[in-house]
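J.: make a model of this:
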Amino acid sequence: MHKIYECVKDFGAKSGLEANPSKCSIFYGGVDESTKDTIRNCLGFPEGNFPIRYLGLPLISKRMSYMDCSSLFVKISGQFQTWLHRKLSYAGRLQVIKSVILGIQIFWISCYILPIKVLRQIDVLCRNFLWGKSDQAFKISLVNWTNVCTDKKLGGLGIFSATQWSIATALRAIWHIHMNKESLWIKWIHENYLKNRDIWHISAKSSDSWMWRQLLKVHLSDLYTALSSTAAKADCFSNRIWNSIMDWLQFKWRSADWHRLLDWYISRLRGKGTTQRIKRLAFSVAIYNIWSERNDRIFKGKVRYIDQLIRKIKVDILTISLNYPLPAEDKQWLLSL
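T.: Have a look, this model is predicted:
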């Protein structure tokens, strides 16, 4: 620690960028009191306590609570109060929400998975501002908020709901983890949580951080929902793929309804038997490949036929299954498909 501090002072002496001791604190983790005293005497910095603020965001060492986001509400409300006295029209208020408030919202949501209560409160603040409701004036919302947050092509106003934007940001983080993007945080995730496994086959543990558990909770259900709700054509596309995989595996029960599939996955696929493992694997591989195909079509302009995608899913299932220690009769059954 002394050597590091000497390097910092040497850098300050040569560059002129010196740290202000009155604004410096040191934070300890798993350090005994005698070591703390030694470091404190060496550096002369007081011990800091969480939470602290960094770039306008709270840094905390536990699950983020509703109260931790009070500064976010104050900032959004302050922006609304700034514009409220200007007697804006509905179009003007809509533009404030889309430009000013969305920027604040994105800044927070890109760094944290906010509690659902916080996301709903952001939507409440935006809804009240749009329709002119305040402590001094009560006005009824003219249109349901869900419809307001629909795309303009579908009759909405094109506002991004905080709840939906949070899901999209979480899925973006999952995609970066899957692609092992160059990032210190993602490398830490791979080293401590994934350990040479992929994110699609990881289960949350009680000892994991709250943020990581929320990411794992969101990754399967919301990913499939996002895929299945885009259009009726996408529904038909996904259904054909899923039912074809079920036919290939000779499983009689099937459904293309997401809620029934999720209930089937959660309640009926428990256990360590080979059949249960393969069903869980088929479900995960199918969803991942449908998502990957959707991304290729939207962002790369690449299109594969349904038969090609089904063949890819089959190969993935066989590759993973046959490299797993299975009984000889189960391997024989897989090879016979």
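
J.: rest of the way, CA atoms for contacts and neighbours
T.: Fine.

J.: and the helices in the stretch 151-300 of the chain, which stretches?
T.: 162-178, 184-189, 210-228, 232-248, 258-267, 274-295 (DSSP state H, counting those that start in this stretch).

J.: hey, where'd the strands end up in this structure?
T.: For the chain, the strands defined by DSSP state E occupy 52-54, 57-59.

J.: return the most buried member of those.
T.: Highest mean neighbour count of the strands of the chain: strand 57-59, a mean of 16 (counted as mean count of other Cα atoms under 10 Å).

J.: what's it packed up against?
T.: Contact partners of strand 57-59 among helices and strands, from 3 or more Cα pairs under 8 Å, 6 or more residues apart in numbering; DSSP states H and E: strand 52-54.

J.: wouldn't Ile39 be in contact with Met1 here?
T.: Yes - the pair Ile39 / Met1 is scored as a contact, 7.3 Å apart, by Cα atoms under 8 Å.

J.: of those two, who's got more company?
T.: For the pair Ile39 and Met1, the greater number of neighbours falls to Ile39 (15 against 9), based on other Cα atoms under 10 Å.

J.: I'd like the helices of the stretch 151-300 of the chain as a markdown table, with distance to Ser77 appended.
T.: Output for the helices of the stretch 151-300 of the chain, formatted as a markdown table (distance: least, Cα to Cα, whole Å):
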| stretch | distance to Ser77 |
| --- | --- |
| helix 162-178 | 15 |
| helix 184-189 | 32 |
| helix 210-228 | 26 |
| helix 232-248 | 39 |
| helix 258-267 | 37 |
| helix 274-295 | 37 |
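
J.: ok, which of those comes nearest Gly29?
T.: The closest of the helices of the stretch 151-300 of the chain to Gly29 is helix 184-189. By Cα to Cα, the value is 17.5 Å.

J.: not counting the closest one itself, show me its contacts.
T.: For helix 184-189, contacts defined as Cα atoms under 8 Å, 6 or more residues apart in numbering pick out His176, Ile177, Asn180.

J.: now the last one: closest residue in space, sequence neighbours ignored.
T.: Yep, that's Asn180 we're talking about. Among residues not flanking Asn180 along the chain, Ile186 sits closest, at 6.6 Å (Cα to Cα, 6 or more residues apart in numbering).

J.: the one you found - how many residues pack around it?
T.: 18.

J.: for the strands of the chain, which one sits closest to Phe299?
T.: That would be strand 57-59 among the strands of the chain, by Cα to Cα, at 31.9 Å.

J.: can you pull out the helices in the stretch 1-150 of the chain?
T.: Going by DSSP H, counting those that start in this stretch, the stretch 1-150 of the chain shows helices at 2-15, 33-43, 70-84, 90-96, 102-109, 116-131, 145-148.

J.: now render these as CSV, adding distance to Asn239.
T.: Formatted as CSV, the helices of the stretch 1-150 of the chain follow (distance: least, Cα to Cα, whole Å):
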stretch, distance to Asn239
helix 2-15, 59
helix 33-43, 60
helix 70-84, 41
helix 90-96, 38
helix 102-109, 32
helix 116-131, 31
helix 145-148, 26
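
J.: structure for this one too, so we can compare:
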Amino acid sequence: MTILRTFSTFSKSSGLNMSKEKSNAYFNGVNEDLRKDIPQVSGLVQGNLPFRYLGVPIKTTRLTTHDCSPLIDKLLNRIRGVGARKLSYAGRLVLVQSVLKTLHNYWAAMFILPNGIISKLESICTNFLWDGEVDYIRTPLVSWEKICKPKREGGLGLKNDVLWNKAAVGKLVWWIASNSDHLWVKWINHTYLKGLNWQTYSPSTNSSWSWRKICQTKEVFTDAYTQQLWKPQKGQEYTIAKGYGFIRQKQTDVPWVSQIWNRWSIPKHSFLVWVQQHNGLNTKDKLQKIGVNMDSICCICGQDREDNNHLFFSCQYSRQIIMEIGKWLGMNIPYQNLRDMER
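T.: Sure, this is the predicted structure:
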């Protein structure tokens, strides 16, 4: 009755009414008589777990691969709904960043996703990026590990799904650590913590799988809380992006990032140059190793072995083209500097 009075008060205040046809009652820890009385009094039909809310499954136990199948289906539908194979590498990269990764981020912000689902998501994104297909067809030109680095470190700026999911769960850890004014935090304090210190708390073996995972994630951010990187004050709160930056292994910035990624460059040209910087192009020496070509001699000059360095820097015709472009632009292009950028 308390819940019905609350709904009634809300309706009078907002002018919005609950749709009983679209609502269900769910029970846990109540006797059979109460299960029968509540639907009769409220007019609600008893529902069963799991159910779907805002497109995601709601259940009391850990998510399974089957539970996450709608996420995979949505990704596949987005890919098949566009002329993916007609897009350039750069076009498919934009689609992965703006559409496919957004779907994953939506789920990752609410659930601890199974490792099998995250591997499947990465596989779909990898195959789509390099060939416009869902299934594995060809070997990627550059590894997924390198792709998931920031551009300043030589990557394409995509997020590592495993680390992003941990950073998203880290938001729950932050809510508990800062005693945030959320109903869920109050329930955690009443059910699990019971006045114990959150920083030193360890879950019992009979705790739920999700709660144990949250506690494991807390250990990942122990140093951050010790250093007080995030504080409750406005502008210093925890965000998923900050958490991701903390747990990600940072690497040295590459010297050529501004030469490739800038507002004057055509995106598909920038992407191909980026592949070249990672020695990912299918030059004749690489094709010979996998048995596609019988020889590895440069087809332009016909003198030396065609590899990444020769094709762009050592070939006499490449040098001539670079110098002619410099004359056309009215620029003196130092050839040695280009070789240094390549290294």
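
J.: superposed, what's their TM-score?
T.: Superposed pair, TM-score by TM-score structural alignment, normalised by the length of structure 1: 0.62. Supporting alignment: 234 aligned residues with a Cα RMSD of 2.7 Å.

J.: which stretch among the helices of the stretch 1-150 of structure 1 is buried most, on average?
T.: helix 116-131 (a mean of 18).

J.: how much does it stray from structure 2?
T.: With mean Cα distance after the TM-score superposition for structure 1, helix 116-131 of structure 1 departs from structure 2 by a mean of 1.1 Å once superposed.

J.: what's the closest non-adjacent residue to Pro150 of structure 2?
T.: Gly157 (4.2 Å).

J.: how much space between that neighbour and Thr102 of structure 2?
T.: Note on Gly157 of structure 2: its distance to Thr102 of structure 2, by Cα to Cα, to the nearest Å, is 14 Å.

J.: hang on, Ser23 of structure 2 packs against Val45?
T.: Yes - under the criterion of Cα under 8 Å, Ser23 of structure 2 makes contact with Val45 at 7.4 Å.

J.: those two - which one has more neighbours?
T.: Set side by side, Ser23 of structure 2 and Val45 show more neighbours around Val45, with 16 against 13, by other Cα under 10 Å.

J.: that one contacts Ser19, correct?
T.: No - in this structure, Val45 of structure 2 is not within contact of Ser19 by Cα under 8 Å, at 11.9 Å.

J.: any idea how far Pro51 of structure 1 is from Lys23 of structure 1?
T.: Going from Lys23 of structure 1 to Pro51 of structure 1 by Cα to Cα gives 15 Å.

J.: meant to ask about Arg127 of structure 1
T.: 30 Å.

J.: next one: Ile60 of structure 1
T.: The value you get for Ile60 of structure 1 to Pro51 of structure 1, if Cα to Cα is used, is 5 Å.

J.: and for Ser221 of structure 1?
T.: 32 Å.

J.: with Cys111 of structure 1 instead?
T.: 15 Å.

J.: can you check Val143 of structure 1 too?
T.: Counting by Cα to Cα, the gap from Val143 of structure 1 to Pro51 of structure 1 is 39 Å.

J.: got it, and Thr146 of structure 1?
T.: 34 Å.

J.: what's stretch 196-215 of structure 1 aligned against in structure 2?
T.: Taken onto structure 2 by TM-score structural alignment, stretch 196-215 of structure 1 occupies residues 195-214 there.

J.: buried set for the matching stretch?
T.: Using 16 or more other Cα atoms under 10 Å as the test for burial, stretch 195-214 of structure 2 gives Trp198, Arg212, Ile214.

J.: then stretch 172-179 of structure 2?
T.: In stretch 172-179 of structure 2, counting by 16+ other Cα under 10 Å, buried: Leu172, Val173, Trp174, Trp175, Ile176, Ala177.

J.: thinking again about what came up before, tell me which of the buried residues of stretch 195-214 of structure 2 is nearest to Leu34 of structure 2?
T.: For these, the nearest to Leu34 of structure 2 is Arg212 (31.7 Å; Cα to Cα).

J.: check contacts around the closest one.
T.: Per Cα under 8 Å, 6+ apart, neighbours of Arg212 of structure 2: Pro203.

J.: how about Leu158 of structure 2?
T.: Contacts of Leu158 of structure 2 by Cα under 8 Å, 6+ apart are Gln97, Ile147, Cys148, Lys149, Pro150.

J.: separation between the residue nearest to the spatial centre of structure 1 and Ser267 of structure 1?
T.: Centroid-nearest residue in structure 1: Ala170, 1.3 Å away (criterion: Cα atoms, centre = their mean). Between Ala170 of structure 1 and Ser267 of structure 1 the distance is 25 Å, computed by Cα to Cα.

J.: could you do Gly155 of structure 1 as well?
T.: On the measure of Cα to Cα, Gly155 of structure 1 and Ser267 of structure 1 end up 38 Å apart.

J.: for Gly29 of structure 1, same thing?
T.: On the measure of Cα to Cα, Gly29 of structure 1 and Ser267 of structure 1 end up 40 Å apart.

J.: likewise Gln276 of structure 1?
T.: 11 Å.

J.: ok, now Arg63 of structure 1?
T.: In terms of Cα to Cα, Arg63 of structure 1 sits 28 Å off from Ser267 of structure 1.

J.: name the residue in those two with the higher neighbour count.
T.: Ranked by neighbour count (other Cα under 10 Å), Arg63 of structure 1 and Ser267 place Arg63 first, with 12 against 9.

J.: correct me, but the more buried one touches Trp212?
T.: No - between Arg63 of structure 1 and Trp212 there is no contact under Cα under 8 Å: 10.7 Å.

J.: and for the closest residue to Ser11 of structure 2 other than its chain neighbours, the neighbour number?
T.: Distances taken as Cα to Cα, 6+ apart place Asn17 nearest to Ser11 of structure 2, at 5.3 Å, with adjacent residues excluded. Residues near Asn17 of structure 2, counting by other Cα under 10 Å, number 11.

J.: ok, now how distant is Asp10 of structure 1 from Ala19 of structure 1?
T.: 11 Å.

J.: repeat for Glu182 of structure 1
T.: 30 Å.

J.: and for Gln332 of structure 1?
T.: Applying Cα to Cα to Gln332 of structure 1 and Ala19 of structure 1 gives a distance of 68 Å.

J.: ok, now Met64 of structure 1?
T.: 30 Å.
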